[in-house]
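A.B. asks: 3D model of this:
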Amino acid sequence: MPAEGAPGGYAPGPDADIAVVGGVYREDCIRPSWHEIYGSAGRAASAMAAMNAPVVLHAYADAVASGVLEQRAVFEGFKLSLTPIDQCVGFEYDHGLATPRVTGAEQSHAPLHVRWSKVVRFGLIEGDAVVHAEKAVYDPQSPGNPVPFGANGSTATSLALVLNAYEAMTLSGSARGTPAREVARKLIESQQAQVVVIKQGPRGALIDDGTSVETVPAYRTTTVWKIGSGDNFVAHFAARWLHEGRNAAEAADLASKATAYYCESRGFATQAVLQADERQSIHPSAQYLGGRLPTIYLAGPFFSLAQLWMVQQARHDLRSMGLTVFSPYHDVGHGSAEDVASLDMQAIRQCDLVFAIGDGMDSGTLFEVGYARSLGKPVVFYSESPEASRQKMLAGSDCDIVSDYVSAIYRAVWAACEL
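C.D. replies: This is a model prediction of the structure:
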């Protein structure tokens, strides 16, 4: 919405509209298969439009992305203000928890400038966004080096920061292990924020609005589609806080429910969907909330490159979510049958639960699963090629059988945190 002579190069936005400013990116995932154009801002615009929030999307876009967004905007009911570029950034994932390969990020473009009453701003790869707002929601979208909202000259009379735990610690200058309440307080003081939301995985989200601190839960799903879940949370928080005027804790709780729906369906929740949704929240145990890290036994074959890759992936993802992992390949290695079996069985006795990689129905893995169940240990059994006739004993002994990798990892984490 350019206007000559307007401060910052843009006319002030209508009070009713919300400017969503950020990236529009190509997204490709091998498994589950996914090939779409969304990105943080593109996804947020769709999610907010589904909630009947009036949205104007400000982003860089190449010719292909522009064509997709123009059709989507007409169909979903949001507006566009696109800055043309030669090529959009792309993200290529092996799976939803994998670190993506980023393409097309070599060129940095002149910053977007947006002056609007209500703004949702995401961090960008291919440029920057300088915004001036009455009320703003900011997600830095940076796994390595989150940038403060005002570092590029952006201003907001009332600012809400939505951060993951790492971003919150980094922006606040807090040491690892600092309680989230203390981190949030530092952010309010150092970043001139009125609201801080810190996402904490299965612990839910902590919300500090300057006068009180509350925690809202994460909600359970049968499957987990991870890509874009954080974008969806920000979008629904903003729709509730910016558009509906709800308090920050209520907005965050509704955003958590909407994100659970997104993770389960890959779709954007509407008001009717959320009113009918009665899903259960995750209930971390007092021990887990007190800092105890459950130990998970990683069972699976490691006799080929593909098997070793899978074991390595699962170990990395479980550890990154805060679990202590015992992996026979990493912690015992190859050896005689007597030595390996005794060490592995001892580890199963000492663990809290088992994550089993079951494709191929490896005999050693099945023995480990059976031994764990005989001890009453919970088992999450991940297998993409299930044969019902071969899994009767697994199902009958109450193993949690999951056919999607990312969903299996999350199911293991949720089971662990509730012990």
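
A.B. asks: CA only for contacts and neighbour counts going forward, please
C.D. replies: Fine.

A.B. asks: for the nearest residue to residue 358 once chain neighbours are set aside, what are its contacts?
C.D. replies: The shortest distance from residue 358 to any non-neighbouring residue, by CA to CA, 6 or more residues apart in numbering, is to residue 383 (4.9 Å). Counting by CA atoms under 8 Å, 6 or more residues apart in numbering, residue 383 touches 357-359, 401-404.

A.B. asks: Repeat the analysis, applying 10 Å as the threshold.
C.D. replies: 356-361, 401-405, 408 (CA atoms under 10 Å, 6 or more residues apart in numbering).

A.B. asks: What separation do you get for it and residue 302?
C.D. replies: According to CA to CA, to the nearest Å, residue 383 and residue 302 sit 15 Å apart.

A.B. asks: Then residue 264?
C.D. replies: Distance of residue 264 to residue 302, given as CA to CA: 31 Å.

A.B. asks: go on, residue 169?
C.D. replies: For residue 169, the distance to residue 302 - CA to CA - is 37 Å.

A.B. asks: now do residue 190
C.D. replies: Taking CA to CA, one finds residue 190 at 48 Å from residue 302.

A.B. asks: In terms of neighbours, single out the busier of those two.
C.D. replies: Using other CA atoms under 10 Å as the criterion, residue 190 and residue 302 rank with residue 302 on top: 18 against 13.

A.B. asks: burial count for the closest residue to the more buried one other than its chain neighbours?
C.D. replies: Nearest non-adjacent residue to residue 302, counting by CA to CA, 6+ apart: residue 308, 4.8 Å away. Using other CA under 10 Å, the number of residues around residue 308 comes to 15.

A.B. asks: any idea whether residue 308 is helix, strand or coil?
C.D. replies: helix (DSSP: H, G, I helix; E, B strand; the rest coil).

A.B. asks: got the contact list for it?
C.D. replies: Taking CA under 10 Å, 6+ apart as the contact definition, residue 308 lies against 300-302, 314, 329.

A.B. asks: sec struct for residue 376, please.
C.D. replies: coil.

A.B. asks: What separation do you get for it and residue 398?
C.D. replies: Residue 376 is 10 Å from residue 398, by CA to CA.

A.B. asks: thinking again about what came up before, for residue 290, state which of the contacts of residue 308 is nearest.
C.D. replies: residue 314 (25.0 Å; CA to CA).

A.B. asks: Which helix or which strand is home to that closest one?
C.D. replies: helix 305-320 (DSSP states H and E).

A.B. asks: Which elements pack onto the very next helix or strand once past that helix?
C.D. replies: Once the chain leaves helix 305-320, the next helix or strand it forms, by DSSP H and E, is strand 324-326. Helices and strands touching strand 324-326, by 3 or more CA pairs under 10 Å, 6 or more residues apart in numbering; DSSP states H and E, are strand 295-299, helix 305-320, helix 337-350, strand 353-357.

A.B. asks: Proceed likewise with the subsequent sequence, for comparison:
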Amino acid sequence: MFSIIGGTYYENCKFPTWDELYGSGLRACLALESFDVDLHYYTCLTASARERVNSLLESKNIELTAFTSNSTVEFYYLHGLSAPRIINNTNTPITERVEVENALVFGMLDANIIVNGNRIVYDPQAPLEPKLFSENGSKCESLALVLNSYEAKSLTKKSTIDEAGKALLEESDVVIIKQGSNGASVYTDGEISNVPAYKTSNVFTIGSGDVFSSIFSYFWLEEGKTAHESASLASKATALYCDSKALPIEAKKLEKVEKLYDPLVRAKEASKNQYDVYLAGPFFTVAEYWLVNDIRSCMQNMGLNVFSPIHDVGTGRADIIAQKDLDALNKSSIIYVVADGSDIGTFFEVGHAQSKDIPVIIFSSLNLNHSETMLTGTGCEIFYDLTTSIYKTAWKVFEG
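C.D. replies: From the prediction side, this is the model:
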């Protein structure tokens, strides 16, 4: 019996539209439906949610143990890369003890589950205040940590991913550090390896880490594959989910992923350009400035060096500002364009970039219709999903 311990939460996103009851634990269970494994799911549920989840899992032969909760934690996202607004997040989570053999354990907002197990995969699910598996008294014979780069650095107080990974090996047998658009790094005793991300057509990130942890756990705990093999399969499963939002993950499709999507292959030499991305877009209203500022933050969180005219030059005499902006554009690897507002200055920058053979990626929240002709006809890439456009930009920069 393979156990999954995690949260069942309500998720809502405005762009793209998403309104579902999932959470890390429930999503991890449903991801494995097509795999040959008996599952036992431990979670917290209200009376109304219990009826809904119990009915769902009974039809899938997943055993449910639900601790009583007074409210369901709810996550609200503006877009896939935004920090969620969380409501019904209790300051006094319930405490329960669980005995398991092999399990995937997620950090939970509504419960403090003390686990006693044999082989455990632990995903802290808390980028701001992550906790070690043993911090609440949990114990196991063998532990794999699966966490993102922010959690790894926060737990270890290290400045680099490799330093954090090596430090976390003092607490576990295996460490997997997920890095979003840049794949994942695998740390075992005396060995470090990397697993690529796959360049999907669409990128839906909400819950992608849950899918990664679920598939990794299955292959590492149940199939006995190595940490690197398990992480590689998990990355492929994550690509399928990000591209389609669909669950369960079809086990047979994993071997076809490399035929569907190209793996990210980072350039061997660093770019000679001063900036990775020139961020072009109007910034004259509160809404326009907010969007440019948010995109810039998302890109910087991916490790991109971004030049933004309003942030890096500001306002002033037109002849001085324009020249400084164009000088920076000439030193950039790619131009990312916010097309909302159809700003004349922004499209002047597009034309300048085209004349210098600088790749152009365009984001628009509205359909450009006939306006696409000259853009797509000259090689510009246009995306109507914000998260996808930012990932596509990062991948193009990383590959050089």
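
A.B. asks: that older thread, what residue in structure 2 is paired with the residue nearest to residue 358 of structure 1?
C.D. replies: Structural correspondence for residue 383 of structure 1 with respect to structure 2 (TM-score structural alignment): residue 364.

A.B. asks: now residue 41 of structure 1
C.D. replies: Under the alignment (TM-score structural alignment), residue 41 of structure 1 pairs with residue 25 of structure 2.

A.B. asks: end to end, how far does stretch 28-44 of structure 2 reach?
C.D. replies: 15 Å.

A.B. asks: Pull out the buried positions in it.
C.D. replies: 28-33, 39-44 (16 or more other CA atoms under 10 Å).

A.B. asks: Next: stretch 86-95 of structure 1.
C.D. replies: In stretch 86-95 of structure 1, counting by 16+ other CA under 10 Å, buried: 87-93, 95.

A.B. asks: Can you check which part of structure 2 it sits on?
C.D. replies: Stretch 86-95 of structure 1 covers residues 70-79 of structure 2 once aligned (TM-score structural alignment).

A.B. asks: from the chain's centre, how far out does the matching stretch sit?
C.D. replies: 17 Å (CA atoms, centre = their mean, to the nearest Å).

A.B. asks: Tell me which residues are up against that stretch.
C.D. replies: So stretch 70-79 of structure 2 is contacted by 7-19, 21, 23, 44-49, 82-90, 109-110, 204-206, 385-387 (CA under 10 Å, 6+ apart).

A.B. asks: rerun at 6 Å
C.D. replies: 9-15, 46, 84-89 (CA atoms under 6 Å, 6 or more residues apart in numbering).

A.B. asks: got the end-to-end distance for it?
C.D. replies: Termini of stretch 70-79 of structure 2 sit 28 Å apart (CA to CA).

A.B. asks: Same check on stretch 92-101 of structure 2?
C.D. replies: Terminal residues of stretch 92-101 of structure 2 are spaced 28 Å apart (CA to CA).

A.B. asks: for stretch 275-283 of structure 1, same thing?
C.D. replies: End to end - CA to CA - stretch 275-283 of structure 1 spans 22 Å.

A.B. asks: In that stretch, which residues are buried?
C.D. replies: 281-283.

A.B. asks: One more: stretch 157-167 of structure 1?
C.D. replies: 159-167.

A.B. asks: Repeat that for stretch 398-415 of structure 1.
C.D. replies: 399-415.

A.B. asks: so of these, which ones are in strands?
C.D. replies: Counted as lying in strands by DSSP state E, out of the buried residues of stretch 398-415 of structure 1, are 400-402.

A.B. asks: Out of the residues you listed, flag the one nearest to residue 194 of structure 1.
C.D. replies: When those are compared for distance to residue 194 of structure 1 (CA to CA), residue 402 comes out closest, at 41.5 Å.

A.B. asks: quick one: what's aligned to that closest one in structure 2?
C.D. replies: Match for residue 402 of structure 1 (TM-score structural alignment): residue 383.

A.B. asks: ok, for its match, nearest residue in space, not its chain neighbours?
C.D. replies: Nearest to residue 383 of structure 2 is residue 363, by CA to CA, 6+ apart, at 5.0 Å.

A.B. asks: cool, and residue 262 of structure 1?
C.D. replies: Nearest one to residue 262 of structure 1, counting by CA to CA, 6+ apart, is residue 268 at 5.8 Å.

A.B. asks: Please settle this for me: is that neighbour part of a helix?
C.D. replies: No. Counting by three-state DSSP, residue 268 of structure 1 falls outside a helix, being coil.

A.B. asks: what's around it, how many residues?
C.D. replies: By other CA under 10 Å, 21 other residues sit near residue 268 of structure 1.

A.B. asks: so it sits right up against residue 46, yeah?
C.D. replies: No. Counting by CA atoms under 6 Å, residue 268 of structure 1 does not reach residue 46; the two are 7.4 Å apart.

A.B. asks: what about residue 159 of structure 2, neighbour count?
C.D. replies: 12.

A.B. asks: From residue 52 of structure 1, how far out is residue 273 of structure 1?
C.D. replies: Counting by CA to CA, the gap from residue 273 of structure 1 to residue 52 of structure 1 is 13 Å.

A.B. asks: Not counting its neighbours along the chain, what's nearest the aligned residue in structure 1 for residue 306 of structure 2?
C.D. replies: Aligned counterpart of residue 306 of structure 2 in structure 1: residue 325 (TM-score structural alignment). Of all residues not flanking residue 325 of structure 1 in the chain, residue 296 sits nearest, at 5.0 Å (CA to CA, 6+ apart).

A.B. asks: mind listing what the one you found touches?
C.D. replies: Contacts of residue 296 of structure 1 by CA under 6 Å, 6+ apart are 325, 351-354.

A.B. asks: Grab the nearest non-local neighbour of the counterpart of residue 61 of structure 2 in structure 1.
C.D. replies: In structure 1, residue 61 of structure 2 lines up with residue 77, judged by TM-score structural alignment. Counting by CA to CA, 6+ apart, residue 49 is the residue found nearest to residue 77 of structure 1 once chain neighbours are left out, at 6.3 Å.

A.B. asks: tell me the SS of that neighbour?
C.D. replies: helix.

A.B. asks: Would you mind measuring from it to residue 56 of structure 1?
C.D. replies: 10 Å.

A.B. asks: Ok, residue 160 of structure 1 next?
C.D. replies: 19 Å.

A.B. asks: now for the helices and strands packed on strand 324-326 of structure 1, which one comes closest to residue 252 of structure 1?
C.D. replies: Proximity to residue 252 of structure 1 (CA to CA) singles out helix 305-320 among those, at 23.8 Å.
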